[in-house]
Structure formats: structure tokens, C-alpha cells
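Asker: this is the structure alone, sequence omitted:
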């Protein structure tokens, strides 16, 4: 219909209103038809109201469209009755604009969820927070590192490490730093890097945190192995000729001494030769000792590649307890085994891990020699990060704090007859298993060695 056209409709309504107004004034000045005049007046009022309502319909549609944009409500649509109407064409245009907004929003939401998935999948801990410590975003790696389900403010990490909280609140854009956190069961070396940016006039710090303890220990062990290889090579090259020559000269002097005795040569000469022979034997004995020393330290660079198998930890503990039970009984040591759950299994080289634990238990037995109620505990469980953990705990004399950081260094020992490779060897074996060994001690109370796989 023609009247569906907004412009024609508006013109016709305007002409009808103008005609009604003209008729009203004509009747008013030229006739005395009061009732007709009243009816015409009511008709004019109705026409004015109808026109305002008709025009306001456009305003209402426009207002609804603008509100949709303002409040990002793009679920609203405008019903189109006929494409011949300019008013319905306006509705159609509004619907197309809303559809475009919907596509843009859908694309942004896809990008947002994609970014969220990437952030949550990253193995490095990420925290976005404001200067006052209010946390805007954390990923799963952060929750796993700090063992939290949620984090609203950086201050909540005070129980984990006050030093870490202080550094996170004071770190600057582009700054790299390293924080050492000592937990009872594990040592963490946290590498921190911060980037600063602004969103809606708010300054946000995006901080990445990574535990690089494993990498540091790996590099440290590689450095020690290179040093040991160089030292043993040089020492062997120097000592082997000395040992060989001293042995040869000793044999020559012995033959010479025997010859002089047969010829009844003066005893002073024989005594002098015997003294030289004794000195050479001392040199030979000492060089043999040094060769044995070097060969012992070569063990650090000749650990066999682990042969992995799956075995119950209960079997491992019972084997070790059986091997050392007589010695423990003689020293009055009580050995306790705790495994949670009892069916816990480990994928490792059983012989190498058994060697490590036996070494730790023997160290504990030596530390318990002066204790009135000596006790050793062998514990196995899943730690709070879901990793299999074995602990050897004793209530012996403990390890002093200034010594604790050095006990895994090759050549370092506090024992008069110690070689200084036992714990170093244990650490290397754990590294080959992708694990770690750490120590915690309270002097005169307890010492705990933790093997984490």
C-alpha cells in the first residue's frame, strides 16, 4: 500500500491536518454550527496525537538501537514488515549494523578465549597485577607453583615467601631478578621478569616467574664433571710416570743392594741404598694412593645410563631395611617405614636408587652414634605438586647451616675419612632420573634428605 511509505504517509497526514484546521477556522468564522466545530476540533487533536505517535515510533526504534550499542546488547532485533516502507528500511539497516557488531564481538570473544587458552597452557607462571598488588590474571602454572586455587592480592603470598612479595611489589619494567625460596621439602630458584603497560589509565605489571632450580643444578653438575675430567686427566698424566719410574728404580736398587751384600761391600753403602729404596717405596705408595683417589672421582663422570623399570617403593624400602637391619640392631637404631599410599610405585633404575638411599641411611646411622634414642624414617608419598617423593629422616646431630649448602659439592666432606663424592654421586643419579635431591636440617633435632622424582 502507498500509505506504508513513510514520506507519503507523513505528507497525507500533514495535508489532512491542514485541511482540518482550515475547516475548523472556516466553521468558526462563517457558521454557527457549534457541535460540528467541536467535532472538527476533536478530529484535529486526534490527528496531531496520531502524527506525534507515528513520528515517535522512529525515535523509539532509533533510541533502542543506540541503547543496544551503548550497553553492548546485540541480541535485540527489529522486525521488518515490508521492504517498501522507508521506516522498515531503517529497521533493516539497524539489523545489519547489529549483525556486524555481533560478528565483531564474536571475533573478539574467540580471540579472548584463544589467548586465555594459550596463557593457561604456558608452563611459565604469569601474574598480571596493579601497583597496589591487586591481581588481574593468573594462569594454571602460577596456581601450581604457589599451591593456591585463587589469588586476589600479591600480599597473599607472604606465607610462601615475604621476599618474593617485596620484590613483586617493587620490581620495575624490564627488570630481571632471582629469588631463592627454601621450602622444607624443596629448594626453589625463581627467575622473575616484569613488563609494565597501561589499560584505561591503570598501570598493570605482567610478571613471569619460572623455577630454574633444575636448570641451575644441571649446569652446575656439567661444570663439575668437566672440571673433574680435566683434573683427573692431568693428574693421571703426571702421576702414572712417577709411579712407574719409582717402581722401576726400587727394583733396580733392590737388585743392587742384594749384589753388594753378596760381595761383602761396606754396610754404610747398603744402608744408604736401603734408605733410598724406602723413600722410593713411600713415593710409590703415595702415587698409588693418588691414583686410587683419582679413579674414585672418575665415578662421578661414569655413572651408567639408568635402566628404567616400574617397581613398588615398599619393595625398595624392605630390601634396604633387610640389608642394614643387623647393623641397625647392633646400634639400637629404630627404623620406621611410611608409604602413602602403600601401593605407590616408582619408575626408575631400582639399583641406582637403592644405592642412593643406602648411602643416605648409612650417613644417618653415623649421625646417630651419640643419640640416646636413635631413629631413622623412610617416607614415600606424593608431594603437594603431585610428584613422587622419598625422604630419609634421622633425629641425629644435624647439619650446620653454613655446611648445608655445600654438602652436594664434589670433594667437600666433614668426615675425617670421607671422600666427598657420596652425596655428589647421589645428586647426579637423581639428575639422570629427571629428579632432584635436597637437604633440610635442624641441628641436634633432625636431618631430612628429600628425593623428588
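Answerer: Cool, the structure landed. Bear in mind the structure is a predicted one, so any value in this text is a computation, not a measurement.

Asker: from here on, contacts and neighbour counts on C-alpha atoms
Answerer: OK.

Asker: can you tell me how far the closest residue to residue 214 other than its chain neighbours is from residue 407?
Answerer: Spatial nearest neighbour of residue 214, chain neighbours left out: residue 436 (7.5 Å); criterion: Cα to Cα, 6 or more residues apart in numbering. Distance from residue 436 to residue 407, counting by Cα to Cα, to the nearest Å: 14 Å.

Asker: go on, residue 316?
Answerer: According to Cα to Cα, residue 316 stands 25 Å off from residue 407.

Asker: which one's more surrounded, the two?
Answerer: Taking other Cα atoms under 10 Å, residue 316 and residue 407 do not tie; residue 407 has more neighbours (20 against 17).

Asker: that one touches residue 423, doesn't it?
Answerer: Yes - with contact defined as Cα atoms under 8 Å, residue 407 counts as touching residue 423 (6.9 Å).

Asker: quick one: contacts for the residue nearest to residue 214?
Answerer: Counting by Cα atoms under 8 Å, 6 or more residues apart in numbering, residue 436 makes contact with 214, 427, 430, 451-453.

Asker: please apply the same query to residue 359.
Answerer: Residue 359 touches 422-423, counting by Cα under 8 Å, 6+ apart.

Asker: then this one, side by side with the first:
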């Protein structure tokens, strides 16, 4: 209808302009009235200008509308003065189209912000980047994991771990991988999974990264506990009757030997009885030793449930130093206690954590026996990820790299008189607290055990 009104208006204007031009031509040849000719000419000029403006006004409105769509500028509106005008009806139609675009755009923005909120609240690290390493999206979990505020390119993670950068730049669609990153304060086992897709002719990789160190520790400890339960059960069932029978037979042999002392018997028989008694005594002694050995390792499966309470970490560390004060003083060890901040508090089972620290400090003191200028440091602080950490550091002989990965395995020990359960027990206690324990060592320079809660 607007088009029909525009056409009618245009035809009427064209006819009037044509009539005016003919009138001006007639006057030009048939009259000498100068003022009349001037007025007629001005009338024709006015109609031409009005025609151009009338047509151009429609073009300007249409051009503005198309530019709004082209540049996604949906804030522009077209003023409607009268609903009867064909131009105003056209403007009204343009306004309605723009309102529809605004509605669609607002819905898309709401969905985008909703998706962004969901991504930022996910506890798993997510990174979306192009094949050249240009990062398009990261969430808060990624920033926390890699300790970065912003990340523009994957190469920015080189300081954290060159292996991570290499893996992210070469990972394929649907690939799963596990990367181990050792830090001085922590040990990370990162599970990586990648999905590839295309957006506007760009290839995007969406990679999820999760630290599964705690889950691996729990599974490993559960496996060791099951193995220990089976072994101790079978060993106890086999050794207990042997120990009992050896003790009984030894007493019978002793009674027989006593009764034969007053009788005339072959000296060789008496000597044989004594050898049998000594053999039985050896068997009994070894079975008792094995029983004690088995009972010791049962401790790994009988740790009491932690009784949590809130206490000051400084008081805990001072107690540990007091317990070892004489030994530290006698061996000339310099011991420093550092708590940052001093008001730092911990929610844990104080007695169990004391047991862990006693074990670590005892090991550190033994490691410092052949060290000149021995130094021991016990430090508590909040690590880069905001978790309470207690570190026991010494400058002793250290732990060799091929041994470092085995020290938490039950039964493994490098000490001649060691039982191999101290660090395993400590790891189990930390697991029950929802934390972890790891070790870092540079032989001859520094050895550091970190408890992370």
C-alpha cells in the first residue's frame, strides 16, 4: 500500500511538473512579461527540487536502514510523523524490522553470557585455541591451574611446562593423554582431552585439562591396602600355627632332655635333642619376627578416622621443634620455623598431622648426619593455588631421581633398619585429610617434602 501511495504521488508530481514546463514554454514564446516568466521558471525549479527531494528522501531512509543491518547498528530508529504518509509507513516497517533484529541479537547475547557463566563456573580447566596457538577462550579454572591472569597464546605456558605447550599444539581430535608436571611445591598429573571443530573457516581446538593426582593417589593407596590385607591374612594364617607348634614341640623336647639327664643314654642322642631344640627355637624366633613384621604393616589399613579441629599452625610447628630440640641441638642443626602469616590456622586432626611431621623431621635429621652446616626449615604458607602448605626442607644428601618416585611405595626403604611404612603412612594420613604429600630433591643441595591441604 505504501508503494501504491508513493507511485500515485510520484505520478501527480510528474504531471504537474510536465504541465508547468509546458506553461513556461508557452509564456516564453507568447508573452513579454518578464516577471511572469521568472515566476513560472521558479515554479518549475521548485517542482524539480521537490521531486528530487521526494525521491531522494526514500533513498536516504532505505540507505540508512541497509547500513544499520550491514554494521549491526540496531540502535537507530526512524521517526514516524503520520500513519497516513507512505514514507512514514515505510519508516514504521523499518522500525519493526530493526526491533526484530534487536530481539534476536539480545537473545544471542543472553545465550552467550549464559554460556560464558557456565564455562567460568566449571571446575575443569577449558582452553579454546586455534592451531597456531592463539587463545580464544579460557575459564577461571585454567587461570587457577596455570597461575595466569590472561593467556593470549599457548606459548605463554612455556614457563609452567614446555611439555604442556608441545602437547597442546600437537594434540589431535578425540585424543586423551596424561602429562606429569613436577613443581617444587606440588605434583600434578594432568589428564588432557581435545575436541576439534570449525567456526567461520577457523579450526578451533577445545581442550579440557584436569589434575587427577589426588584420584590417582587414592586408587594407588586403595590397591596397596587391598594387597596388604590379603598378604597379612594369608601370612598370619600360615605363620601362627607354625609359631604355636614350634613353641609346643620345643617344650616337649626340653622335657624329654630333662628326663634323660638321669638315665644312661647315648651322648649322641642327647646332642641331637639339643640341636633339635635349637632349631625349633630358631624357627619360633623367626616366626615371631614375621608376625611382628605383618602386624607392623597392618597399621597402613588401620588408620583412625581423622577428628578435625581448628588450630594454629604455628603452635603445631613449635611442638614439633620442641620434640626434636635435644636431637637437633646435639647434632648442631640450625632449625628455622616460618609461618606466613603467623595467624594461619588449619582444620585437621592435629595428632595425625603431628605424626606425619615427626616422621618427616626424623628423616631430615638422619639425612643431615654427614652434612657440614646442617640446616632444617619447617615452613607453613598459602601456596599459589591458595592451599595451606607445610614444607620440611633440609640441605642433606638428598634423594636420587630413580628413588624419588618410589619412596611412598609401602615396604620400600633405603635405610638398613627402615620398615618402609613411614612415608606410606604419612601419605595415607594426608589422603584422609583430602590433601597430598610430595617430595622434591636436588641431591647434595636440597630436599623438600610438601604437605598440601
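Answerer: Received, thanks. Note that the structure is a prediction, hence the values are computed from the model and not measured.

Asker: TM between them?
Answerer: Superposed pair, TM-score by TM-score structural alignment, normalised by the length of structure 1: 0.96. Supporting alignment: 449 aligned residues with a Cα RMSD of 1.3 Å.

Asker: nearest to residue 82 of structure 1 among the contacts of residue 436 of structure 1?
Answerer: residue 214 (71.8 Å; Cα to Cα).

Asker: quick one: the lengthiest strand in structure 1 aligns where in structure 2?
Answerer: As assigned by DSSP state E, the longest strand anywhere in structure 1 is strand 187-199. Using TM-score structural alignment, strand 187-199 of structure 1 corresponds to residues 187-199 of structure 2.

Asker: which SSE is residue 425 of structure 1 in?
Answerer: Here residue 425 of structure 1, judged by DSSP states H and E, is contained in helix 422-432.

Asker: contacts for that helix next, please.
Answerer: 218, 221, 299-300, 303, 305-306, 352-353, 356, 359, 407-410, 436-437, 451, 453.

Asker: swap the cut-off to 7 Å and go again
Answerer: 300, 352, 356, 359, 407-410, 436-437 (Cα atoms under 7 Å, 6 or more residues apart in numbering).

Asker: so who does residue 319 of structure 2 touch?
Answerer: Contacts of residue 319 of structure 2 (Cα under 7 Å, 6+ apart): none.

Asker: repeat the analysis, applying 10 Å as the threshold.
Answerer: 313, 325, 354, 358 (Cα atoms under 10 Å, 6 or more residues apart in numbering).

Asker: residue 312 of structure 1 against residue 340, yeah?
Answerer: No - using Cα atoms under 10 Å, residue 312 of structure 1 is not in contact with residue 340; the gap is 11.7 Å.

Asker: and these two? Which one has more around it.
Answerer: Neighbour tally, residue 312 of structure 1 and residue 340, criterion other Cα under 10 Å: the higher count belongs to residue 312, 14 against 10.

Asker: check how far the helix or strand containing residue 51 of structure 2 sits from its aligned residues in structure 1, on average.
Answerer: Assessed by DSSP H and E, residue 51 of structure 2 sits inside helix 34-70. Comparison of helix 34-70 of structure 2 with structure 1 after fitting gives an average deviation of 1.4 Å (mean Cα distance after the TM-score superposition for structure 1).

Asker: give the other helices and strands that that helix contacts.
Answerer: helix 2-30, helix 86-121 (3 or more Cα pairs under 10 Å, 6 or more residues apart in numbering; DSSP states H and E).

Asker: just put those in JSON lines and tack on mean neighbour count and distance to residue 182 of structure 2.
Answerer: Below are these laid out as JSON lines (neighbours: other Cα atoms under 10 Å; distance: least, Cα to Cα, whole Å):
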{"stretch": "helix 2-30", "mean neighbour count": "14", "distance to residue 182 of structure 2": "74"}
{"stretch": "helix 86-121", "mean neighbour count": "15", "distance to residue 182 of structure 2": "26"}
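
Asker: for residue 130 of structure 2, find the nearest of the ones you listed.
Answerer: Nearest of these (Cα to Cα): helix 86-121, 18.3 Å.

Asker: pull the distance from the following helix or strand past the closest one to the chain's centre.
Answerer: Later in the chain than helix 86-121 of structure 2, the nearest helix or strand by DSSP H and E is strand 125-130. Relative to its chain's centre, strand 125-130 of structure 2 lies at 13 Å (Cα atoms, centre = their mean, to the nearest Å).

Asker: how far apart are strand 125-130 of structure 2 and its match in structure 1?
Answerer: Per aligned residue, strand 125-130 of structure 2 averages 0.9 Å (mean Cα distance after the TM-score superposition for structure 1).

Asker: hey, where'd the helices end up in the stretch 301-450 of structure 2?
Answerer: 313-323, 325-330, 350-367, 401-404, 422-432 (DSSP state H, counting those that start in this stretch).

Asker: helices and strands around the shortest one, which ones?
Answerer: Pointing back at helix 401-404 of structure 2 there. strand 436-442.

Asker: corresponding residues in structure 1 for the strand it packs on?
Answerer: With TM-score structural alignment as the criterion, strand 436-442 of structure 2 aligns to 436-442.

Asker: the matching stretch against structure 2, how far on average?
Answerer: Per aligned residue, stretch 436-442 of structure 1 averages 0.7 Å (mean Cα distance after the TM-score superposition for structure 1).

Asker: sounds good, over and out.
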